[in-house]
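Trainee: sequence first, predicted coordinates after that:
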Amino acid sequence: KKKTKKVDQIKKCDSDIVCLQEVDHFHDFYNLEFDKMGYECIYVQKINREEGLLTIFKKGIFTLAFQNEIMFDLKIPLKLAKNHYTRNNLCQFIQLRHNYSNKQILIANTHLYWDPRCEEVKFLQASVILEYLSTQFSIKDNIFLCGDFNSMPSSNVIKFIEEKKAPNISRIENIFQKRVKMTDEVIIYDLFKQKATINLKSSYSNYQGTAQHPDFTNYTQNFKGALDYILYNTSMEDCRLIGIQPLPINEIQKELGLPNADYPSDHLPITAYYEIQTN
């Protein structure tokens, strides 16, 4: 069964914290399985949908200090056409206390809108997350933003998150579409650029010394690309990136697409290792 394989994959990774997206069957399956493995589960379900976001953490290592979520549909600026941006996506925020050092870390888990034609929707959703992180937390807090951003490293979305870059609309070919997107993305950028003060960087941004992300984290017959990220606050004082888990790129490229017998999802799990300063 696919669900059992996903649990086995997480058991094999043995991570202290795991962020999952598009999780269904939480109450009748995953909650029980992860509890048996020593994880505490924090689940938030989408409105009128059978799936949601799930963050799990090892009970012996962390204690829940705070949790919150943002429904992006409630954060659409008045200057934008509301219906176009109403997409039922959300972000989950979980603050954990590290039991051995008493240090606090914040985990944000999200799944941005899927449609590649609607980058402006994802741009708004990412901007809302950055505003929340920048206004609710300190510049030196231990902050991690994880999830499926449905956005390539070269996209306006990731460029804004990592570099605060203004949207580049030159690569949109259709004139009408360019005008609409330019207007919307520039409006969003202008609304949020002063509020998004936190500096985030992808744990995989220098994959195997290439100064680039891996070729893909999502691998299907019709699409192959890097869409998943573990971003960290570059100014945090208590946590240090010490390594990442390499992806089986060569092995996967022999396949037409995922999922298959060995990989139960069309997304590969990405893993980053951080050291918490305990002094």
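Mentor: Noted; the coordinates are in hand. Numbering: from 1, shown residues only.

Trainee: only C-alpha atoms from now on, for both contacts and neighbour counts.
Mentor: Will do.

Trainee: all strands of the stretch 101-250 of the chain, in order?
Mentor: Counting by DSSP state E, counting those that start in this stretch, the stretch 101-250 of the chain has strands at residues 104-111, 142-148, 200-202, 218-219, 224-225, 228-233, 239-244.

Trainee: quick one: the last one to strand 142-148, angle?
Mentor: Put plainly, it is strand 239-244. Relative orientation of strand 239-244 versus strand 142-148 (axes from the mean of the first three to the mean of the last three C-alpha atoms, to 10 degrees): 40 degrees.

Trainee: the first one now?
Mentor: What separates the directions of strand 104-111 and strand 142-148 is an angle of 20 degrees, with the same axes, to 10 degrees.

Trainee: who touches strand 104-111?
Mentor: Here strand 104-111 makes contact (C-alpha atoms under 8 Å, 6 or more residues apart in numbering) with 19-22, 53-55, 89-98, 141-150.

Trainee: what about it, distance to the chain center?
Mentor: Its chain's C-alpha centre and that of strand 104-111 lie 8 Å apart, by C-alpha atoms, centre = their mean, to the nearest Å.

Trainee: for the last one, same thing?
Mentor: Centroid separation between strand 239-244 and its chain, computed with C-alpha atoms, centre = their mean, is 17 Å.

Trainee: other SSEs contacting that strand?
Mentor: strand 272-276 (3 or more C-alpha pairs under 8 Å, 6 or more residues apart in numbering; DSSP states H and E).

Trainee: give me the three-state assignment for Thr63.
Mentor: The three-state assignment at Thr63 reads strand, by DSSP: H, G, I helix; E, B strand; the rest coil.

Trainee: how many residues are close by it?
Mentor: Other residues within reach of Thr63, judged by other C-alpha atoms under 10 Å, total 17.

Trainee: how about Ser203?
Mentor: Look at Ser203: counted by other C-alpha under 10 Å, it has 22 neighbours.

Trainee: same check, this time on Phe26
Mentor: Residues within reach of Phe26, counting by other C-alpha under 10 Å, total 20.

Trainee: return the residues in contact with it.
Mentor: Neighbours of Phe26 in contact, by C-alpha under 8 Å, 6+ apart: Tyr43.

Trainee: okay, now the one to match up with it:
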Amino acid sequence: MYVVSPECQFLYEVMRNTLSKARVVESMSTAHVSSLVKKPFIGSKPLAHSLVALNAAKAARLALAIKSPESEAHPMTTKSTAIENDILKHRHLVELHKVKNPMKTVSVSSYNILSRHYLWETLYNYLPHEYTNWNKRLERLDRSFRDLSKLSDIMCFQEMEYKYYTDYWKSYMKSMNFDSVFEKKPTPGYWKKSPNMMDGVSIFWNTDKFDLLNFEKINFSDYFKNSVNFEQTLDTKQRLNIRNTVAVIAILRHKYTNETIFVSNTHLYWSPKHDDVKLMQTYLLTQLLRHSIARHYRLSVSQVSEMIKQKNGPTIIMAGDFNSNPSSMVYKFMADGLIDRQNVPPTFDQYYGEKFQDQIQNCLGSFKSPYKDLYNKGLFKKTTYTPKFKDVIDYIWFGDCNEKFSFTKVLGDIDQEYLKDYQGFPNKEFPSDHIPILSQFEFK
């Protein structure tokens, strides 16, 4: 027979009352909610009463946020959150390995959300206006974020507009217990709009499951232009230095296991004629990740390399839009950990310095994609869907250097019958020309 202490019973009641009050307060008038928020609740009252009042006030603040004019003006908040999860409407989670302990799992998603400023009519002229209208897309994106947050512990986004991140999405996701870091791309010469409308990459993490230990924002061009890092050849100057590609690294502590995870998110250069650029950008990101790992553990880079060789290295996740399909040099670099210049396509004839002439080595070793088996079996064929281009170019890579970390589930492909009705995305249910990908991992 279990004996429940008065303290445990009290904490249980506080939690139960808080949830109850959050639901009740939603129905109150804004004025009533405001009075609750402003009402003092800690003073000479006994501790128990103060804690209950404190949680009631938190519930009131939550309801006030829901009722704020800014929220009411936004299309997302006028919708009920009791609907089914839209992410799983035409897709399903595929179990690849059994989960042994749900508390030790980590779910990571990646999603290129298609900046409104890249929705050019010449490229997306197959779409009706209702699919390209920003307000309608914004509503669908909000719903996707909300539903993705129910499936993910870490979310990586590409082409997220800086203005909407700072003005809305940052706080919107924080209301669902997700903190974030963001890196905006430098504005290119052709950009005539406000710099705040430029897009970038972001990482969101569930604060119930993770603590942020550190983060790093990366502008690739800053490193390529540095002669200490890269020989300033003609190809370096004309092909690498001029790109406005960025990345962000977050170092997170998994609260339950106390394990540290190094997560990067990037959006590599887009052009199919620049596979070499994407390869060099990936190479640079792995180098910077190794430096982040070395700084965090106060090790030399050679010590980190030795850890990786011994398969007792750190937990590393590299997510993003790599703009590279599974037959690309970037994929080979990640999957094999090495590019041999003797076996590259003849189009890769650029010269980036003597150290890249024979081999281009991944300093973090090889990586695995949880989607590899599904792709090889023809069960997962695309992460972007347009009339002229359907392929896998988005990835959630995890380092093969930590044997204690493995994948368990992925978010599967879209139902093929559904796709027959659409030339490409976005549409009334998918707000981007990409689809979100998601992988669940587990610490052993």
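Mentor: Structure received. Just so it is clear, the structure is predicted and the values come from calculations on it, not from any experiment.

Trainee: fetch the TM-score of the aligned pair.
Mentor: Aligned and superposed, the two chains score 0.88 in TM-score terms (TM-score structural alignment, normalised by the length of structure 1); 268 aligned residues with a C-alpha RMSD of 2.2 Å.

Trainee: circling back to that earlier point, now list the buried members of the contacts of strand 104-111 of structure 1.
Mentor: Those of these that meet the buried threshold are 19-21, 53-55, 89-98, 141-150, by 16 or more other C-alpha atoms under 10 Å.

Trainee: let's see which of the residues you listed end up in helices.
Mentor: Members of those lying in helices (criterion: DSSP state H): none.

Trainee: measure Glu120 of structure 1 to Lys59 of structure 1 for me?
Mentor: 38 Å (C-alpha to C-alpha, to the nearest Å).

Trainee: who has more neighbours, those two?
Mentor: Each of Glu120 of structure 1 and Lys59 has its neighbours counted (other C-alpha under 10 Å); Glu120 has more, 24 against 17.

Trainee: tell me which residue of structure 2 lines up with the more buried one.
Mentor: When structure 2 is aligned by TM-score structural alignment, the residue opposite Glu120 of structure 1 is Asp276.

Trainee: please name the residues that touch Glu131 of structure 1.
Mentor: 192, 195-197.

Trainee: same thing but at 7 Å, please
Mentor: Counting by C-alpha atoms under 7 Å, 6 or more residues apart in numbering, Glu131 of structure 1 touches 192, 195-196.

Trainee: give the contact list for Phe407 of structure 2.
Mentor: 370, 439-442.

Trainee: what's the answer for Arg253 of structure 2, then?
Mentor: Contacts of Arg253 of structure 2 (C-alpha under 7 Å, 6+ apart): 210-213, 259-261.

Trainee: leaving aside the residues next to it on the chain, what's closest to it?
Mentor: Thr260 (4.5 Å; C-alpha to C-alpha, 6 or more residues apart in numbering).

Trainee: go on, Leu268 of structure 2?
Mentor: In space, Leu268 of structure 2 is closest to Phe322, 5.0 Å off (C-alpha to C-alpha, 6+ apart).

Trainee: the residue positioned nearest the centre of structure 1 and Lys159 of structure 1, how far apart?
Mentor: Taking C-alpha atoms, centre = their mean, the centroid of structure 1 lies closest to Gly147, which sits 1.9 Å from it. According to C-alpha to C-alpha, Gly147 of structure 1 stands 16 Å off from Lys159 of structure 1.

Trainee: go on, Met236 of structure 1?
Mentor: On the measure of C-alpha to C-alpha, Met236 of structure 1 and Lys159 of structure 1 end up 20 Å apart.

Trainee: before we move on, what about Gln104 of structure 1?
Mentor: Distance from Gln104 of structure 1 to Lys159 of structure 1, by C-alpha to C-alpha: 28 Å.

Trainee: thinking again about what came up before, to which residue of structure 1 is the residue nearest to Arg253 of structure 2 aligned?
Mentor: So, by TM-score structural alignment, Thr260 of structure 2 is matched to Gln104.

Trainee: and Lys174 of structure 2, by the same measure?
Mentor: In structure 1, Lys174 of structure 2 lands on Asp35 (TM-score structural alignment).

Trainee: specify the local secondary structure of that match.
Mentor: Reduced to three states by three-state DSSP, Asp35 of structure 1 is helix.

Trainee: what is the neighbour count of it?
Mentor: 15.

Trainee: which non-adjacent residue is nearest it?
Mentor: In space, Asp35 of structure 1 is closest to Cys41, 7.5 Å off (C-alpha to C-alpha, 6+ apart).

Trainee: excluding chain neighbours, what is closest to the counterpart of Ile317 of structure 2 in structure 1?
Mentor: Aligned by TM-score structural alignment, Ile317 of structure 2 pairs with Phe144 of structure 1. Spatial nearest neighbour of Phe144 of structure 1, excluding adjacent residues (C-alpha to C-alpha, 6+ apart): Tyr232 at 4.5 Å.

Trainee: give me the number of residues near Lys255 of structure 2?
Mentor: Residues near Lys255 of structure 2, counting by other C-alpha under 10 Å, number 15.

Trainee: residues contacting Leu124 of structure 1?
Mentor: Applying C-alpha under 7 Å, 6+ apart, we find Leu124 of structure 1 in contact with Ile188.

Trainee: distance check, Ser302 of structure 2 against Arg290 of structure 2.
Mentor: 10 Å.

Trainee: can you give me the neighbour number for Val52 of structure 2?
Mentor: Counted by other C-alpha under 10 Å, the residues lying close to Val52 of structure 2 total 19.

Trainee: distance of it relative to Thr18 of structure 2?
Mentor: Val52 of structure 2 is 8 Å from Thr18 of structure 2, where distance means C-alpha to C-alpha.

Trainee: and for Asn112 of structure 2?
Mentor: With C-alpha to C-alpha as the criterion, Asn112 of structure 2 and Thr18 of structure 2 are 36 Å apart.
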